[in-house]
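Undergrad: make a model of this:
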Amino acid sequence: MNPPLTPAEFPPNPLEKPGYRLEFHDEFAGGTLDTGKWLPVYLPQWSSRARSAPRYALRDGALALQITHDHTPWCPEFDGTSRCSSVQTGVFAGPLGSRVGQHRFNPACAVREEQTPARTYTPQYGYFELRARGPRDPRCLFALWMIGFEDAPERSGEIAIMEIKGANMTPNTARNGHGIHPWADPLLRDDFAETELPIDATQFHIYAAEWAPGRVDFYVDNWLVRTVQQSPRYPMQFMLDIYELPVDAETERIRPPAAYPKEFVIDYFRAYQPLGGYGAE
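TA: Coordinates of the predicted model:
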């Protein structure tokens, strides 16, 4: 069956969702980032809070996470020349020099700055919805991920609600990545897919997931794209990110100022719980 999707901008959903209660949300209507909801860092334990701080703007009722021309790599020791602007809803890491910390993406990662553990929103199960748009730039990737708080190594699974690479976009299509990565969770298996959809991801669209015991449903513009028949069994935090990824030395050298800023623009993020709960696992 062909999905009932179109390239055109998709309108916002109502704030109230029938059968659910709103548990957490940000409409980004103010002039400052609400740091009671979002920590303005990206995996700071592997770098530092200062080096991983995002570039962003709040305007027109939206959060624009930015890659700017003067942006420096967030973690050159472990992630080369990758640049990133991100906000997240939790942080946890072990002592300085240890290998204990969230989302250890490189086996060489060691804690370079100690972090005070923090949780602004780390649910276990729910329905989560993002309305956003991103750049059609071959070096960029923009995403909404959930990761385990990782206060124990096995609580490290990832739910990728949406992940789009600029190289996988056209004016009328986008390949949307979604699924589960186990990392060090022995109860999960890798189940990630990139589905080509008839949407223009430079326009606002809605990306959502319902995480329930034993399954995760993935949606775009209120249409069910896929169901994964497994799910993590512990609280998870959210990561909203845009990256500029390295291609080659010449591309890295030539970064024309007119191409910046590159923006992942978030209209809103909302989280809901079903009125009757999810029942026993």
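
Undergrad: CA only for contacts and neighbour counts going forward, please
TA: OK.

Undergrad: tell me how many other residues crowd residue 179.
TA: Residue 179 has 25 neighbouring residues, counting by other Cα atoms under 10 Å.

Undergrad: residue contacts, it?
TA: Each residue near residue 179 by Cα atoms under 8 Å, 6 or more residues apart in numbering is listed here: 159, 160, 161, 191, 192, 193, 228.

Undergrad: which of those lies closest to residue 52?
TA: Lowest distance from residue 52 to the contacts of residue 179 (Cα to Cα) belongs to residue 160, with 20.9 Å.

Undergrad: pretty sure that closest one sits against residue 180.
TA: Yes - in this structure, residue 160 is within contact of residue 180 by Cα atoms under 8 Å, at 6.2 Å.

Undergrad: quick check on the contacts of residue 179: which are buried?
TA: 159, 160, 161, 228 (16 or more other Cα atoms under 10 Å).

Undergrad: so the first one: helix, strand or coil?
TA: Just to be clear, that refers to residue 159. Residue 159 falls in the strand class when you classify it by DSSP: H, G, I helix; E, B strand; the rest coil.

Undergrad: quick one: it and residue 143, what's the gap?
TA: 11 Å (Cα to Cα, to the nearest Å).

Undergrad: how about the helices in the stretch 1-150 of the chain?
TA: All helices of the stretch 1-150 of the chain, identified by DSSP state H, counting those that start in this stretch, fall at 76-79.

Undergrad: can you give me the strands in it?
TA: 20-26, 55-59, 62-67, 83-88, 90-91, 118-119, 126-133, 140-148 (DSSP state E, counting those that start in this stretch).

Undergrad: what packs against the third one?
TA: Put plainly, it is strand 62-67. Where contact means 3 or more Cα pairs under 8 Å, 6 or more residues apart in numbering; DSSP states H and E, strand 62-67 is packed against strand 55-59, strand 83-88, strand 236-244, strand 262-274.

Undergrad: between those strands, which one is nearest to residue 119?
TA: Here strand 236-244 is closest among the helices and strands packed on strand 62-67 (Cα to Cα), at 7.9 Å.

Undergrad: quick one: list the elements packing against the closest one.
TA: Against strand 236-244 (3+ Cα pairs under 8 Å, 6+ apart) you get strand 62-67, strand 83-88, strand 140-148, strand 262-274.

Undergrad: using TSV, lay out those strands together with distance to residue 155.
TA: Output for the helices and strands packed on strand 236-244, formatted as TSV (distance: least, Cα to Cα, whole Å):
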stretch	distance to residue 155
strand 62-67	28
strand 83-88	17
strand 140-148	5
strand 262-274	21
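
Undergrad: go through those and name the closest to residue 252.
TA: That would be strand 83-88 among the helices and strands packed on strand 236-244, by Cα to Cα, at 11.1 Å.

Undergrad: this one next, for a side-by-side:
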Amino acid sequence: MKSIILKGIVIILFGFLSSCATDDTQIVARFTELVMADEFDTEGAPNSAIWGYDIGTGDNGWGNNELQYYTDRSENVTVQNGVLIITAKEEAFNGASYTSARLLTKGKFEQTYGRFEARMRLPYGKGLWPAFWLLGDDSNGTEVWPQIGEIDIMEYVGDEPTIMFGTVHGPGYSGGESIGKPYQLENDRFDTGFHVFGVEWGPNYINYYVDDVLYNQITPDDVPGEWVFNRGPFYIILNLAVGGALPGSPNEETVFPQTLLVDYVRVYKNSNN
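TA: From the prediction side, this is the model:
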């Protein structure tokens, strides 16, 4: 039996700059104290003690010209058979041509530093844009993006099923100037099986992992502006966008509905966090 433990502006992205850390300078830290986990073992709506929702089309398609209307309907977000299912559908809904869902832990679970990871199977098709990311709290609107900071643990465009990427956004390196690196699977695809996407985030570094492979580290030396990741806390967002600046619109070969499947989300810290 699985259990649930609780303690305690997607932005236009045309490209990104690669970080500079090399393997022999990377810091590897392990966070072992589990402080939040959703194993999605309760059927129906996601646990409201952990997850809230963004609803609607946002400002200018959530800042990215996205095409979907985000809902909290069971047609777009539900838990079944131990898996969170976020479904993008092609349908007319409140003036939009597509629906999907965007979940967030803002005001429910937020943390500075630690390991944040999720085991997911990604969708496939032109115009699909799932993401698993962290956003700094805006202090009830008194601070603005990108000053609040953004850590994209996993982004992916559905017509490139072997490639994902992780990035950071901050003042002087946001949107198309974000700092990050792609990761490509060999002899596998992200839409045909589950993979674990994670970061280990500590003072002055963020390590990026796929299936426990450390493929990138970003430090203050890698960003051309203020390092805003020693502030906090940050909250988690899971979403499946349709269309927008990064993936472009769906085409005649894109099959709907499409699903983002999440087996679990877990957050760890160490005793000195």
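
Undergrad: so after superposing, what's the score?
TA: Put the two chains on top of each other and the TM-score (TM-score structural alignment, normalised by the length of the second structure) is 0.69; 214 aligned residues with a Cα RMSD of 3.0 Å.

Undergrad: so which of the helices and strands packed on strand 62-67 of the first structure is the most surrounded?
TA: Between these, strand 83-88 has the highest mean count of neighbours, a mean of 26, where neighbours are mean count of other Cα atoms under 10 Å.

Undergrad: tell me how far that one lies from the chain's centre.
TA: With Cα atoms, centre = their mean, to the nearest Å as the basis, strand 83-88 of the first structure stands 9 Å off its chain's centre.

Undergrad: enumerate every residue touching residue 32 of the second structure.
TA: Per Cα under 8 Å, 6+ apart, neighbours of residue 32 of the second structure: 268, 269, 270.

Undergrad: try residue 120 of the second structure
TA: For residue 120 of the second structure, the contact set (Cα under 8 Å, 6+ apart) comprises 194, 195, 196, 197, 260, 261, 262, 263, 264.

Undergrad: same thing with residue 233 of the first structure?
TA: Contacts of residue 233 of the first structure by Cα under 8 Å, 6+ apart are 124, 213.

Undergrad: how close does it get to residue 132 of the first structure?
TA: Look at residue 233 of the first structure and residue 132 of the first structure: by Cα to Cα, they are 28 Å apart.

Undergrad: how about residue 38 of the first structure?
TA: The value you get for residue 38 of the first structure to residue 132 of the first structure, if Cα to Cα is used, is 17 Å.

Undergrad: and if you look at residue 259 of the first structure?
TA: In this view, residue 259 of the first structure and residue 132 of the first structure are 20 Å apart by Cα to Cα.

Undergrad: for residue 26 of the first structure, same thing?
TA: 13 Å.

Undergrad: just residue 15 of the first structure next, same as before
TA: Going from residue 15 of the first structure to residue 132 of the first structure by Cα to Cα gives 15 Å.

Undergrad: and residue 167 of the first structure, by the same measure?
TA: For residue 167 of the first structure, the distance to residue 132 of the first structure - Cα to Cα - is 18 Å.

Undergrad: next one: residue 29 of the first structure
TA: With distances defined as Cα to Cα, the gap from residue 29 of the first structure to residue 132 of the first structure amounts to 15 Å.

Undergrad: how about the contacts of residue 32 of the second structure in TSV, adding distance to residue 82 of the second structure?
TA: Formatted as TSV, the contacts of residue 32 of the second structure follow (distance: Cα to Cα, whole Å):
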residue	distance to residue 82 of the second structure
268	21
269	24
270	27
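
Undergrad: return the member of those nearest to residue 113 of the second structure.
TA: For the contacts of residue 32 of the second structure, the closest approach to residue 113 of the second structure (Cα to Cα) belongs to residue 269, at 7.1 Å.

Undergrad: contacts only, for that closest one.
TA: For residue 269 of the second structure, the contact set (Cα under 8 Å, 6+ apart) comprises 31, 32, 33, 34, 35, 113, 114, 115.

Undergrad: for ChimeraX, write the selection for the buried entries among those residues.
TA: Entered in ChimeraX, the line below selects the buried ones among the contacts of residue 269 of the second structure, by 16+ other Cα under 10 Å:
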select :31,34,35,113,114,115
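
Undergrad: strands of the stretch 151-273 of the second structure, start to end?
TA: 163-169, 178-184, 195-202, 205-210, 213-218, 234-242, 258-269.

Undergrad: which among the ones you listed is found nearest to residue 4 of the second structure?
TA: Nearest of these (Cα to Cα): strand 258-269, 9.8 Å.

Undergrad: what range does that closest one cover in the first structure?
TA: Under the alignment (TM-score structural alignment), strand 258-269 of the second structure falls on residues 262-273 in the first structure.

Undergrad: the matching stretch against the second structure, how far on average?
TA: Its aligned residues in the second structure lie a mean 0.3 Å from stretch 262-273 of the first structure after superposition (mean Cα distance after the TM-score superposition for the first structure).

Undergrad: got a list of what residue 134 of the second structure touches?
TA: Counted by Cα under 8 Å, 6+ apart, residue 134 of the second structure has contacts 150, 151, 152, 153, 234, 235, 236, 237.

Undergrad: which one of the residues you listed is nearest to residue 94 of the second structure?
TA: Using Cα to Cα, the contacts of residue 134 of the second structure come closest to residue 94 of the second structure at residue 237, 23.2 Å.

Undergrad: the equivalent of the closest one over in the first structure and residue 130 of the first structure, how far apart?
TA: Matched to the first structure by TM-score structural alignment, residue 237 of the second structure sits across from residue 239. Using Cα to Cα, residue 239 of the first structure is found at 12 Å from residue 130 of the first structure.

Undergrad: quick check: closest non-adjacent residue to residue 190 of the first structure.
TA: The shortest distance from residue 190 of the first structure to any non-neighbouring residue, by Cα to Cα, 6 or more residues apart in numbering, is to residue 181 (4.8 Å).

Undergrad: any idea what the one you found aligns with in the second structure?
TA: Per TM-score structural alignment, residue 181 of the first structure is aligned with residue 169.

Undergrad: for residue 180 of the second structure, see how far away that match is.
TA: Distance, residue 169 of the second structure to residue 180 of the second structure, using Cα to Cα: 9 Å.

Undergrad: could you do residue 76 of the second structure as well?
TA: 30 Å.

Undergrad: residues touching residue 211 of the first structure, list them.
TA: 125, 126, 127, 217, 231.

Undergrad: repeat that for residue 57 of the first structure.
TA: Shown in contact with residue 57 of the first structure (Cα under 8 Å, 6+ apart): 63, 64, 65, 66.

Undergrad: for the aligned partner of the second one in the second structure, grab the count of nearby residues.
TA: For residue 64 of the first structure, the equivalent position in the second structure is taken to be residue 85, counting by TM-score structural alignment. When neighbours are counted by other Cα under 10 Å, residue 85 of the second structure registers 25.
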